[in-house]
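Novice: Provided below are the primary sequence and the corresponding predicted coordinates.
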Amino acid sequence: MRRAAIRTSHGSPAGAERVAAAVRPDNTAEMTTRVEGETVVTTIERDATNGLQSTVDDYVVNLRVAAQLSDQPTQSNHE
């Protein structure tokens, strides 16, 4: 079994929670995502190195988008 742990800091626990909530729906059965303070930790386990690499690559793309969007100001639609 191959394993990778990806740790990213997001400046605050609230920011980390937003990012984790955004990436969790894309997790496969081999992935877990948790928040430790201002850090999001995702662990990925796969049988083969090439499968692990592919999953990590996909996750990092999703993580970048989630982090960028979580930094955007919240907009409200009040009429």
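Specialist: Alright, I've got the coordinates.
Novice: okay, CA-based contacts and neighbour counts for the rest of this
Specialist: Noted.
Novice: what's the first-to-last distance across stretch 45-52?
Specialist: From its first residue to its last, stretch 45-52 covers 7 Å (C-alpha to C-alpha, to the nearest Å).
Novice: let's bring in a second model and compare:
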Amino acid sequence: MNDAEIRTTHGSPATAVRIAAALRPDNTDEMRTCVEGDTVVTTIDRESIGGLQATVDDYVVNLRVAAQLSDQPTHDTNHE
């Protein structure tokens, strides 16, 4: 089994939670994502090194998008 652990720090626990929540729907059965303080930790286990590389590549793209979106201001959609 080949594995990788990716740890990224995001400045606050709340931001890390938002990013992890955005990433989890795309996780495969071989992936686990959790939050440790302000750090998102994802572990990937794959049978082949090629499969591991492809999964890590996809994850990094998803992570980049999630991190960029987490920096956007939130908008209140409740109009009173």
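Specialist: Cool, the structure landed. Please read all numbers here as calculations on a predicted model, not as lab measurements.
Novice: got the contact list for the corresponding residue of structure 1 for residue 13 of structure 2?
Specialist: Residue pairing (TM-score structural alignment): residue 13 of structure 2 is matched to residue 13 of structure 1. Each residue near residue 13 of structure 1 by C-alpha atoms under 8 Å, 6 or more residues apart in numbering is listed here: 35, 36, 37, 38, 39.
Novice: Quick one: buried ones out of the residues you listed?
Specialist: 35, 38, 39 (16 or more other C-alpha atoms under 10 Å).
Novice: Report the contact partners of the closest residue to the last one other than its chain neighbours.
Specialist: Distances taken as C-alpha to C-alpha, 6 or more residues apart in numbering put residue 9 closest to residue 39 of structure 1, at 4.3 Å, once the chain neighbours are dropped. The contact partners of residue 9 of structure 1, by C-alpha under 8 Å, 6+ apart, come to 16, 38, 39, 40.
Novice: from those, which is closest to residue 74 of structure 1?
Specialist: Comparing the contacts of residue 9 of structure 1 against residue 74 of structure 1 with C-alpha to C-alpha places residue 16 closest, at 15.7 Å.
Novice: Secondary structure element for the closest one, which one?
Specialist: Assigned by DSSP states H and E, residue 16 of structure 1 falls within helix 13-23.
Novice: got the contact list for the next helix or strand after that helix?
Specialist: Moving toward the C-terminus from helix 13-23 of structure 1, the next helix or strand (DSSP H and E) is strand 31-36. Strand 31-36 of structure 1 has contacts (C-alpha under 8 Å, 6+ apart) with 13, 16, 17, 20, 24, 27, 40, 41, 42, 43, 44, 45.
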